[in-house]
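Engineer: pasting a predicted model and its sequence here:
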Amino acid sequence: MVNAYGPTEATVCATIWTCPADFNGSVVPIGRPIANTRVYLLDGHGAPVPFGAVGELYIGGAGVARGYLNRPELTAERFIASPFVEGDRLYRTGDLARYLPDGNLEFLGRNDDQVKIRGYRIEPGEIVARLCEHAWVREAVVLARQNGGGHKHLIAYVVCAPEAGSDEGGGGALAGALRAHLSARLPDYMVPSAFVRLAALPLTVNGKLDRNALPAPSDQAYALAAYQLPQGEVETALAQIWAELLGVERIGRNDHFFELGGYSLLAVQMLGRASNLGLSFSATDLFRAPVLKELASQICLQVQPSNSAVISVRPNGSQPPLFFVPSGFGDCSYVLGLAAEMDADCSVYALPWPPFDDVRPPTFEAMAAEVIVAIKQIQPRGPYRFAGYSSGAILAYAIAERLLSSDEVVSFMAFIDVSLPGASSNASLKNLAREFVLDRCGTLRDEYREVLERDTEQCSISELLEKAQQTGALAPDHDLHSDVSMYQRAAAFQRALQSYRIPSLPIEIYQFYASEPLSRWVPPDKQSGRDANLPKLGWDLVVDAGAIHAVPVPGNHATMVSNPENRQVLAHAISTALIGTLE
């Protein structure tokens, strides 16, 4: 018996695997390339991935077709000149694979099936492959679904082997075992929040997975600890917040926030909700004590002052605090992981997204004034220190402008990969809509991407999201109303940014810039080098060039803060700069 793999664009067969007599059936490879065929596993920048890592499969050699008849745009996207063999052409399959230890290829699904969770692009097939390595799992599928709180999570559906035994009275035992298995092999963001046990995977009449028939996870699907009723006012209030955010009906005092699917963005929302109830604690407290009863023991119940929207990320330090300014989408969740890696002796706060008035369009000057009120409740006098990622750095600049005009001192400005804004343009708002929908959908199939490109000019954000839902790019139960509300606030922020006239200020800026371009796919021979002025990203037009300290950080605009290794480098660089300003 043989297993042959290949798309029509590569003359049907590109790789082949012959089943050995002692095959145990755990993984069926697609084998190795046939004669006169070359295969490559490449990352998003067209570079070969390390052995054993997941990459997109490209095919070269004599069997590659010339292209698609009368479809030059699609041909240019899918058929490219090989950067590895002179005169060869590669077909970009859209399939994901990795090399097994014996040199055979393992097929892991389509990159069309990729999902985007918390900024990470994830191949569910890689998670499934790891799940099926566990002795208790016979079959599995992994999907992204919204929970009751409207947050997208990874859900694993598993058909168990006899070794798993009965699930009667098991609570979260299966979920706990499989979570531990994956946590030892995959990064945290790839570990599903819930593990749903099924007798069999539901199939359509055509024999394909019926995704619509997969049930929503019950509490038993989560890695819940042995249940004990929350005790006291603080534990009860926390349990209610956790249940709403995590989509779990019953939270006990022994449950672990992160093992139930919690992550930085939910932690930020929990801190905000807890603060509204007068529960005073920091993100550091949560990371140190993620079990409900342990966290509750560290919380003070008090009437909260008017700066309750400010997130206390790290409450203690002998140096002046560092304030992180929110970006155009109001996201400050990246601050929690970044602050945890910083070794500067200062408290850290994440500032709130300023309120938006539907009647009066906001301006950056007005936003800055609102935010300064919250800042001064924590630190009445300077010197002030700010950091901002992406467009948040521009709002930080507007805050600095207002403080300097009041004779306050601004001693530190950290810009995390932000360019000086260019001339205002309606195109930038259209791009915002397009990128927003892409971010919500993750990787799109070619058909919907073409629809999105065509309709962005004519359709509202509501219509674009509805089209995405109709084509299956968004789940049927996806909360479109929440997305529309977030986009409208982001668009208001973008319009305010476009109207802001950036003045020249007598300050120093530390520009922590991404060392890699942000691109979904750029062939190596098409990647252009950064020009000499690019590390300053245009800010030398309004700030003295000698006052701009450019510091490279590994990764692109997204991965410099999302990738743990890159984030550690960024945190160390910011800490070094902070310490240097005190000397």
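Structural biologist: Perfect, thanks for sending it.
Engineer: C-alpha only now, for contacts and for neighbours.
Structural biologist: Fine.
Engineer: run the chain-centre distance for the one helix or strand residue 153 maps to.
Structural biologist: Residue 153 is part of strand 152-160, with elements assigned from DSSP states H and E. Remark: strand 152-160 is offset 19 Å from the chain centroid, using CA atoms, centre = their mean, to the nearest Å.
Engineer: same question for stretch 328-346.
Structural biologist: 15 Å.
Engineer: go on, stretch 151-159?
Structural biologist: With CA atoms, centre = their mean, you get 17 Å for stretch 151-159.
Engineer: can you mark which positions in stretch 559-571 are buried?
Structural biologist: For stretch 559-571, a neighbour-count test (16 or more other CA atoms under 10 Å) marks 559, 560, 561, 562, 566, 567, 568, 569, 570, 571 as buried.
Engineer: for comparison:
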Amino acid sequence: GEIAARLLEHELVGDAAVVAHADAAGDKRLVAYVVAKTTDGSAEADGAGLAASLRAHLGGLLPDYMVPSAFVRLDALPLTVNGKLDRKALPVPDDDAYARRTYEAPQGEIETLLAGIWAELLGVERVGRHDNFFELGGHSLLAVRVLAQALALGMKVSASNIFDAPILKDLAPKIELDSSQYTPGVLPVRTIGSQAPVFFVPTGYGDCSYVFRLVREMDIDCPVYALPWPPFEEARRASLEDIATKVAHAVRKVQPRGPYRFAGYSSGAVLAYALAERLLYLEETVSFMAFIDVPIPAMSPAMTDTEIALQMIFEPLESLGDEAFEVLRQSAGQSSVEQLFDKARQIGAVVGRPDLYYDALRYAQFHQAVHSYEMPSLPVSVHQFYALEHSPSRGARLPAGPDANSPMRGWDRILGAEFIQAVPVPGDHVTMMAVPENRRVLARQLSAALNNSPTTHPNRNLDVK
């Protein structure tokens, strides 16, 4: 797989395998088993030092969710009599595999509160004040959840604080407790700047974590906020217009009047368009819209929640073999989402957070809302930052329009080509954001577009219903 291949590029790694392993809580996480090599036969490539080195190596090459939580050194990979990897013979990771630091209890209210949040989200028994969030298995997506919980507890903190100071004792002094600073439904990514803020919506996975790394590479003079999905009610399906109304309410608490500027990555960015529709209806101005490789939703046959969960959760899993995926695909046609996850657990295919099942329900609800959305033609201009390469896929993904691979990604059918500026970005749909050099190109292009954006749109007075 790609993860093992990237590990083999490290100078300390001679052989490697990556598997899903159940931790003490019964949740499955990716674990890398490596046969390390040293130049002098010493044990320098071992324990927490090895884990930290390999985590840093992969972190610059792969998306966060593909970086293993633990790294275990072996003298050799165990093999079956047929010469295949013997998964049953692989040892359980110990504490050193997670790059733990010498334990010292947290000090003060903020360290104690943060340690509790980390321990809960990372699935570890305790967090010391010298521990590093990312070395314990944290990643950008979990950083979003840390930020949300910290804000809910009244902490004045931004995403850049977590990335700049990932060690607990270094992070705590950067944080103040002030409940008046938290705006529900809005995550501060960058809080300084003289121009109007830009609001990023989540991906189709409800993931805002891409915003943090992208913004760190951008050259802009404006605050930046991420807009997480509002809570979904399983008993009542919300339309995209309903979701946009709730999110717009949060946006207007931060910025009461326009002009508004929005951006989004992947299929979730359709929410930004619905936000623009809502705000224009309220006679506000939307002066900037940036789509990062966003195809227009397809007019396709309805998919069930289970089929959406299959393609969004299990189709991308590198650790899931083709045979296992086919078992799940056949099961999806006659199963509920819960039954699909039961089948996945039976064949050992469930990897990730313990709340993954509930996330799958959220993904399904959001995408049902997107594909039911009646797309109006709005008086807005759009920058479409499109990936130059096509993404590899095991099979069919969520439906996309017939012109999903065109530079405008089909939006010219809604807005007209004269209102869309297509900007190429190196990489495919994933690597344009995940690979640092591609992300830097995207950041420069997006910065230039933002810095040159008008404060008003020439068609601002058109009626939008």
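Structural biologist: Ah, there it is. Model, not experiment: these values are computed from the prediction.
Engineer: quick one on the thing from earlier: the buried residues of stretch 559-571 of structure 1: which two are farthest apart?
Structural biologist: 559 and 571 (13.5 Å; CA to CA).
Engineer: residue 251 of structure 2 maps to what in structure 1?
Structural biologist: Alignment note (TM-score structural alignment): residue 251 of structure 2 maps to residue 375 of structure 1.
Engineer: ok, residue 264 of structure 2 next?
Structural biologist: In structure 1, residue 264 of structure 2 lands on residue 388 (TM-score structural alignment).
Engineer: secondary structure element holding its match?
Structural biologist: Assigned by DSSP H and E, residue 388 of structure 1 falls in strand 384-389.
Engineer: give me the contact list for the strand holding residue 153 of structure 1.
Structural biologist: With contact meaning CA atoms under 8 Å, 6 or more residues apart in numbering, strand 152-160 of structure 1 is reached by 117, 136-147, 190-201, 217, 261.
Engineer: just stretch 355-373 of structure 1 next, same as before
Structural biologist: Contacts for stretch 355-373 of structure 1 (CA under 8 Å, 6+ apart): 351-352, 354, 395-396, 398-399, 402, 489, 492-493, 496-497, 499-500.
Engineer: buried sites along it?
Structural biologist: Those would be 356, 362, 363, 364, 365, 366, 367, 368, 369, 370, 371, 372, for stretch 355-373 of structure 1 by 16+ other CA under 10 Å.
Engineer: Provide a list of residues in contact with the alignment partner in structure 1 of residue 372 of structure 2.
Structural biologist: Under the alignment (TM-score structural alignment), residue 372 of structure 2 pairs with residue 499 in structure 1. With contacts defined as CA under 8 Å, 6+ apart, the neighbours of residue 499 of structure 1 are 363, 424.
Engineer: residue 499 of structure 1 and residue 423 of structure 1: what is the separation?
Structural biologist: Distance of residue 499 of structure 1 to residue 423 of structure 1, given as CA to CA, to the nearest Å: 9 Å.
Engineer: chain neighbours aside, what residue packs nearest to the match of residue 264 of structure 2?
Structural biologist: Using CA to CA, 6 or more residues apart in numbering and skipping residues adjacent in sequence, the residue nearest residue 388 of structure 1 is residue 325, 5.0 Å away.
Engineer: hang on, that neighbour packs against residue 351?
Structural biologist: Yes: counting by CA atoms under 8 Å, residue 325 of structure 1 touches residue 351, with 5.4 Å between them.
Engineer: neighbour count: these two, which is higher?
Structural biologist: Counted by other CA atoms under 10 Å, residue 325 of structure 1 and residue 351 do not tie: residue 325 has more neighbours, with 29 against 21.
Engineer: what's the match for the more buried one in structure 2?
Structural biologist: In structure 2, residue 325 of structure 1 lands on residue 201 (TM-score structural alignment).
Engineer: contacting residues for that match?
Structural biologist: Residue 201 of structure 2 makes contacts with 208, 226, 227, 228, 262, 263, 264, 265, 268, 269, 271, 272, as judged by CA under 8 Å, 6+ apart.
Engineer: distance check, residue 306 of structure 2 against residue 413 of structure 2.
Structural biologist: With CA to CA as the criterion, residue 306 of structure 2 and residue 413 of structure 2 are 30 Å apart.
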